[in-house]
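Asks: can't give you the sequence, but here's the structure:
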């Protein structure tokens, strides 16, 4: 019967997600040095992205976590702007690089759907292209975890690949997904956020990019 199969189907889906994230971790570990050299500095950041993150961060006074921090360049940059910030990443080699580059900051290895922070402990979460490798069914869980660790009124900023539908594509490191702004916004509302602003940019030679700022409901 269908009801008897549901637990097994859920187990298979969860197991598949675990395998996918293991693949993501290994892929970034293998290419961490290359990634850090090419993209792991603020010099590689698009000016529009920097302006958006600057504006978002100007409203934050408490603790912030850079989730999916990679080699730590955004973490270091926001610390220079006066934020109390740390970083979290799935890749141990990325975390090693971030610790070496920014020894005065705290970086941890961990998953974005099991953030090592108490409920309501954070004033801000930066998730800059941190969801792009999650299978679509796992994204709501990650957004709920962001909502858990943010205080009421806390701020979230998502960066992601934008597209007309949720679709997988061959990313330079490992399979990634594009999202319509409307679909991701709806998941945010379901997770307990108020969508504040949405942004899009595109240009020749790269995929469209999207960003959403959101507030944790009181």
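Replies: Good, I have the coordinates. The structure displayed is predicted, hence computed values, not measured ones.
Asks: only C-alpha atoms for contact and neighbour calcs from this point on.
Replies: Will do.
Asks: The host helix or strand of residue 5: which residues count as buried?
Replies: Element membership for residue 5, per DSSP states H and E: helix 2-39. Using 16 or more other C-alpha atoms under 10 Å as the test for burial, helix 2-39 gives 17, 20-21, 24-26, 28-29, 32, 35-36.
Asks: What's the local residue count around residue 56?
Replies: 17 (other C-alpha atoms under 10 Å).
Asks: can you pull the contacts of it?
Replies: Going by C-alpha atoms under 8 Å, 6 or more residues apart in numbering, residue 56 touches 157, 213.
Asks: redo that, cut-off 10 Å
Replies: Residue 56 sits next to 50, 124, 126, 155-157, 213-214 when contact means C-alpha atoms under 10 Å, 6 or more residues apart in numbering.
Asks: Can you select the buried ones among these for me in PyMOL?
Replies: Here is the PyMOL command that selects only those of the contacts of residue 56 that count as buried (16+ other C-alpha under 10 Å):
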select buried, resi 124+126+155+156+157+213+214
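Asks: ok, of the contacts of residue 56, which one's closest to residue 195?
Replies: Checking the contacts of residue 56 against residue 195 by C-alpha to C-alpha gives residue 214 as the nearest, at 4.3 Å.
Asks: Helices of the chain, start to end?
Replies: Using DSSP state H, the helices of the chain run over 2-39, 47-57, 73-80, 92-101, 139-149, 181-191.
Asks: if we compare those, which one ends up closest to residue 203?
Replies: helix 47-57 (12.2 Å).
Asks: Tabulate the contacts of residue 56 (a markdown table), appending distance to residue 191.
Replies: Output for the contacts of residue 56, formatted as a markdown table (distance: C-alpha to C-alpha, whole Å):
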| residue | distance to residue 191 |
| --- | --- |
| 50 | 26 |
| 124 | 16 |
| 126 | 16 |
| 155 | 13 |
| 156 | 12 |
| 157 | 14 |
| 213 | 14 |
| 214 | 11 |
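Asks: try this one side by side with the last:
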């Protein structure tokens, strides 16, 4: 599959900010107790010995947190530079470059998967296809944990931390995400929301936990 034009813009934008992104956000989970609790719950429910995928992993700090808690972890990101930064910073994590619409993984390779703020860069019509692709790479009964910004707006960035970029951040409706997951072959087990922490951008955050049928 050829890369979509907007995916190329997202990739180049994240290539541009990769080092600064890693420096600014490498310790962000320390200030996110709900995220840590949800990740811990995911690990507890993952088949022992199974690999966990971090999809849209960026520089790999979430994947590294998972690896530090005793699981084999594979980080996948669209940005080549993010993958390079991750490999340098977190040698215990395996990193692969790839698109959510065509994941570089075998059928049923992963016991569970995390995708924090990754689907916000997809076009609305791509979400179902992405969820079907995630289902493909999960084992039967494997879990998927998603997070995203809640709403119906699109925030476009021309600059990010002083760097020139071209990237859209799409806010999403939790009910629609749950419906799309169900039609893609998942059972939604949990939906929750929270307001932003003091150090975060002022948006409402959504989380969905779904199990592959």
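Replies: Cool, got the structure. Everything numeric in this text was worked out from a predicted model, so none of it was measured.
Asks: Can you tell me the residue that sits opposite residue 194 of the first structure in the second structure?
Replies: Residue correspondence to the second structure (TM-score structural alignment): residue 194 of the first structure is matched to residue 187.
Asks: Its match and residue 174 of the second structure: what is the separation?
Replies: 14 Å (C-alpha to C-alpha, to the nearest Å).
Asks: Neighbour count: these two, which is higher?
Replies: Neighbours were counted for residue 187 of the second structure and for residue 174 using other C-alpha under 10 Å; residue 174 has more, 21 against 18.
Asks: Wait, residue 93 of the first structure touches residue 35, no?
Replies: No - between residue 93 of the first structure and residue 35 there is no contact under C-alpha atoms under 10 Å: 11.1 Å.
Asks: ok so, going back, from what I can see the match of residue 194 of the first structure touches residue 141, true?
Replies: Yes - counting by C-alpha under 10 Å, residue 187 of the second structure touches residue 141, with 9.3 Å between them.
Asks: Pull up the overlap in contacts between the two.
Replies: What both residue 187 of the second structure and residue 141 touch, as defined by C-alpha under 10 Å, 6+ apart, is the set 210-213.
Asks: Which residue numbers in the second structure does the top strand by length along the first structure align to?
Replies: The longest strand of the first structure (DSSP state E) is strand 150-162. Strand 150-162 of the first structure lines up with residues 138-150 of the second structure when matched by TM-score structural alignment.
Asks: do stretch 111-124 of the first structure as well
Replies: Aligned using TM-score structural alignment, stretch 111-124 of the first structure spans residues 99-112 in the second structure.
Asks: what angle do the helix holding residue 5 of the first structure and helix 73-80 make?
Replies: Put simply, helix 2-39 of the first structure runs at 70 degrees to helix 73-80, going by axes from the mean of the first three to the mean of the last three C-alpha atoms, to 10 degrees.
Asks: Give me the residue at the spatial middle of the second structure.
Replies: In the second structure, the residue lying closest to the centroid (C-alpha atoms, centre = their mean) is residue 115, at 2.3 Å.
Asks: my read: residue 164 of the second structure touches residue 17, true?
Replies: Yes - between residue 164 of the second structure and residue 17 there is a contact at 8.9 Å, judged by C-alpha under 10 Å.
Asks: can you put the buried residues of helix 2-39 of the first structure in JSON lines and add distance to residue 162 of the first structure?
Replies: Formatted as JSON lines, the buried residues of helix 2-39 of the first structure follow (distance: C-alpha to C-alpha, whole Å):
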{"residue": "17", "distance to residue 162 of the first structure": "22"}
{"residue": "20", "distance to residue 162 of the first structure": "21"}
{"residue": "21", "distance to residue 162 of the first structure": "21"}
{"residue": "24", "distance to residue 162 of the first structure": "20"}
{"residue": "25", "distance to residue 162 of the first structure": "23"}
{"residue": "26", "distance to residue 162 of the first structure": "25"}
{"residue": "28", "distance to residue 162 of the first structure": "22"}
{"residue": "29", "distance to residue 162 of the first structure": "25"}
{"residue": "32", "distance to residue 162 of the first structure": "24"}
{"residue": "35", "distance to residue 162 of the first structure": "21"}
{"residue": "36", "distance to residue 162 of the first structure": "23"}
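Asks: which of these lies closest to residue 170 of the first structure?
Replies: Taking C-alpha to C-alpha as the measure, residue 170 of the first structure lies nearest residue 24 of those, at 12.6 Å.
Asks: Aligned to the closest one, what sits in the second structure?
Replies: Under the alignment (TM-score structural alignment), residue 24 of the first structure maps onto residue 10 of the second structure.
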